[in-house]
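>>> got a structure for you, letters missing:
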């Protein structure tokens, strides 16, 4: 959870979602993120991953910016250099996280990439708790990732390294979101960060698109890219925002630990990816470690 979400969650409910149980909102948010990732990976043979990241971030910047447009202009007029620096740092971490996970998905299955990426927030939770038990959770997660890497199959070194880099981006995002949340109200920091992230990923996206040929950028693929942005960013952000109004952050974190399993299932059902029993066990180990560390960090 980002500081922006916590701030918005305290501000009031979202019309139409108040009657939906918060746990259901979180689960649908997780499913939306992974369906977006699955849709994106399914486009890799027709559109460069780097450009899909651009479309995702542009969609997020436009939609979130529109949602907070009135407040955004007021913030920009009164923002200091440090305020803008906080938004830029958040944008940098957002760019690193999104660009890296899509590069990882070129090499390894969705469920495995997301599981490895989860080491980022897990490390943050362990550092926040500083309890001896969390060293065991960290060891369990590390053992799960080692098992994923050693099991072979569709796992290779570039995919693992990109996923680890995405995890680093996620960890940095957590710290940057906290800093931006203290300086920028509500989702204005996220809106500005999405613009910064788009600018950062645009050069590699343009280069990849030039190599593939501009003719691949058809209206159909652009529409699908916008769909990826909605599924991966806008929809889950909205659902999580409402859920955070009604459940403790610790419960929210434990529910989010289900994400690797959902990613693996989406990979199997949507992309036809197959995981070995060892890989499923490793994913479960990382999930348990994330849930345990999150619970300790919030209690």
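Sure, I can see it. Predicted model only: the values in this text are computed from it and were never measured.
>>> drop to CA atoms for contacts and neighbour counts, all remaining ones
OK.
>>> can you show me the helices along the stretch 101-250 of the chain?
For the stretch 101-250 of the chain, the helices defined by DSSP state H, counting those that start in this stretch occupy 110-117, 119-129, 132-150, 157-183, 188-212, 219-229, 235-244, 249-256.
>>> put this next to the previous one:
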């Protein structure tokens, strides 16, 4: 996921961040539609409306994320946007241990961020916007996955059918978002003149969307919404490593301490019964 984000940063010199986010959405839609080929049933009714809403929120979240990482370090943005799933996790917590884990993770996120608003006010606002969109994404993603489970219940191999239905919804959602956000394509002009850059743009969609989101549909029905949100705390660690290796963004001491706090919060998080899935974050 964050390897794709690092590639996206390299494309910012040839397209706007929002334009690169649109290319990511386009690439994901093309690959998912070619792979899944959703049937007629997936293109009507409540499932269609839910898929479109999920796709548009996801694409909007990614636009905000890319605008943020164009102005702030990758690991910093991921840490800041983690405010969204932390709030979701807090809302679903049931025990003192759960609350303590969320608090620990939140403290770690604050330490990792270590952002001076004076550095880039716009970057901070974009990151916070991505955080809010991420929270909405988790809620909508749960409904998509749950709807997929219901639509396939009672059939043999229902788990496999449910996963397939969820992927069909992703394909439709990204296709709808690509069309609705098509004005952003005006920021991609230079990319179309270079087959290499166009391939990289599609590659961002595959790395950051198709692979992680497809894996999500396999595992998310086994996890509760609050539990999954806290497990996502590992993402600032991943983003920090990828930012260091691929972009040369060296973390500060507070960021390193915050990373340890995040990992400790994940380890402390208690297990609870699965109450429904929640999806992957922007990246």
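Alright, I've got the coordinates. Please read all numbers here as calculations on a predicted model, not as lab measurements.
>>> just to revisit the earlier point, okay, the helices of the stretch 101-250 of the first structure, which one's buried deepest?
Looking across the helices of the stretch 101-250 of the first structure with neighbours counted as mean count of other Cα atoms under 10 Å, the highest average goes to helix 110-117: a mean of 28.
>>> of the helices of the stretch 101-250 of the first structure, which is nearest residue 82 of the first structure?
Distances from residue 82 of the first structure to each of the helices of the stretch 101-250 of the first structure were compared using Cα to Cα; the minimum, 8.3 Å, belongs to helix 157-183.
>>> got CSV for the helices of the stretch 101-250 of the first structure, with distance to residue 34 of the first structure too?
Conversion of the helices of the stretch 101-250 of the first structure to CSV gives the following (distance: least, Cα to Cα, whole Å):
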stretch, distance to residue 34 of the first structure
helix 110-117, 8
helix 119-129, 17
helix 132-150, 19
helix 157-183, 15
helix 188-212, 19
helix 219-229, 10
helix 235-244, 10
helix 249-256, 12
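>>> for residue 55 of the first structure, find the nearest of the ones you listed.
Using Cα to Cα as the criterion, the shortest distance between residue 55 of the first structure and the helices of the stretch 101-250 of the first structure is 5.4 Å, found for helix 219-229.
>>> quick one on the thing from earlier: among the helices of the stretch 101-250 of the first structure, which comes closest to residue 54 of the first structure?
Judging the helices of the stretch 101-250 of the first structure by Cα to Cα, what sits closest to residue 54 of the first structure is helix 188-212, at 5.9 Å.
>>> could you list every helix and strand that the closest one packs against?
Contacts defined by 3 or more Cα pairs under 8 Å, 6 or more residues apart in numbering; DSSP states H and E place helix 188-212 of the first structure against helix 3-11, helix 49-67, helix 69-78, helix 81-105.
>>> output the contacting helices and strands for the last one.
Taking 3+ Cα pairs under 8 Å, 6+ apart as the contact definition, the neighbouring helices and strands of helix 81-105 of the first structure are helix 49-67, helix 110-117, helix 157-183, helix 188-212.
>>> in a markdown table, list these along with distance to residue 221 of the first structure.
Formatted as a markdown table, these follow (distance: least, Cα to Cα, whole Å):
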| stretch | distance to residue 221 of the first structure |
| --- | --- |
| helix 49-67 | 9 |
| helix 110-117 | 21 |
| helix 157-183 | 24 |
| helix 188-212 | 13 |
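>>> do you know which of the ones you listed lies nearest residue 247 of the first structure?
Using Cα to Cα, these put helix 157-183 closest to residue 247 of the first structure, at 19.4 Å.
>>> now that closest one on the second structure. Mean distance?
The superposed helix 157-183 of the first structure is, by mean Cα distance after the TM-score superposition for the first structure, a mean 2.0 Å from where its aligned residues fall in the second structure.
>>> and the angle from that helix to helix 132-150?
Taking axes from the mean of the first three to the mean of the last three Cα atoms, to 10 degrees, helix 157-183 of the first structure and helix 132-150 form an angle of 140 degrees between their directions.
>>> among the helices and strands packed on helix 188-212 of the first structure, which is nearest residue 186 of the first structure?
Checked against Cα to Cα, the stretch from those lying closest is helix 3-11, at 4.9 Å.
>>> helices or strands up against the closest one?
Contacting helix 3-11 of the first structure under the criterion 3+ Cα pairs under 8 Å, 6+ apart are the following elements: helix 157-183, helix 188-212, helix 235-244.
>>> how far off centre is the last one?
Using Cα atoms, centre = their mean, to the nearest Å, the distance from the centre of helix 235-244 of the first structure to the centre of the chain it belongs to is 13 Å.
>>> what's the answer for the first one, then?
Between the mean C-alpha location of helix 157-183 of the first structure and the chain-wide mean there is a distance of 9 Å, by Cα atoms, centre = their mean.
>>> can you tell me which helices and strands it packs against?
Applying 3+ Cα pairs under 8 Å, 6+ apart, one finds that helix 157-183 of the first structure makes contact with helix 3-11, helix 81-105, helix 110-117, helix 119-129.
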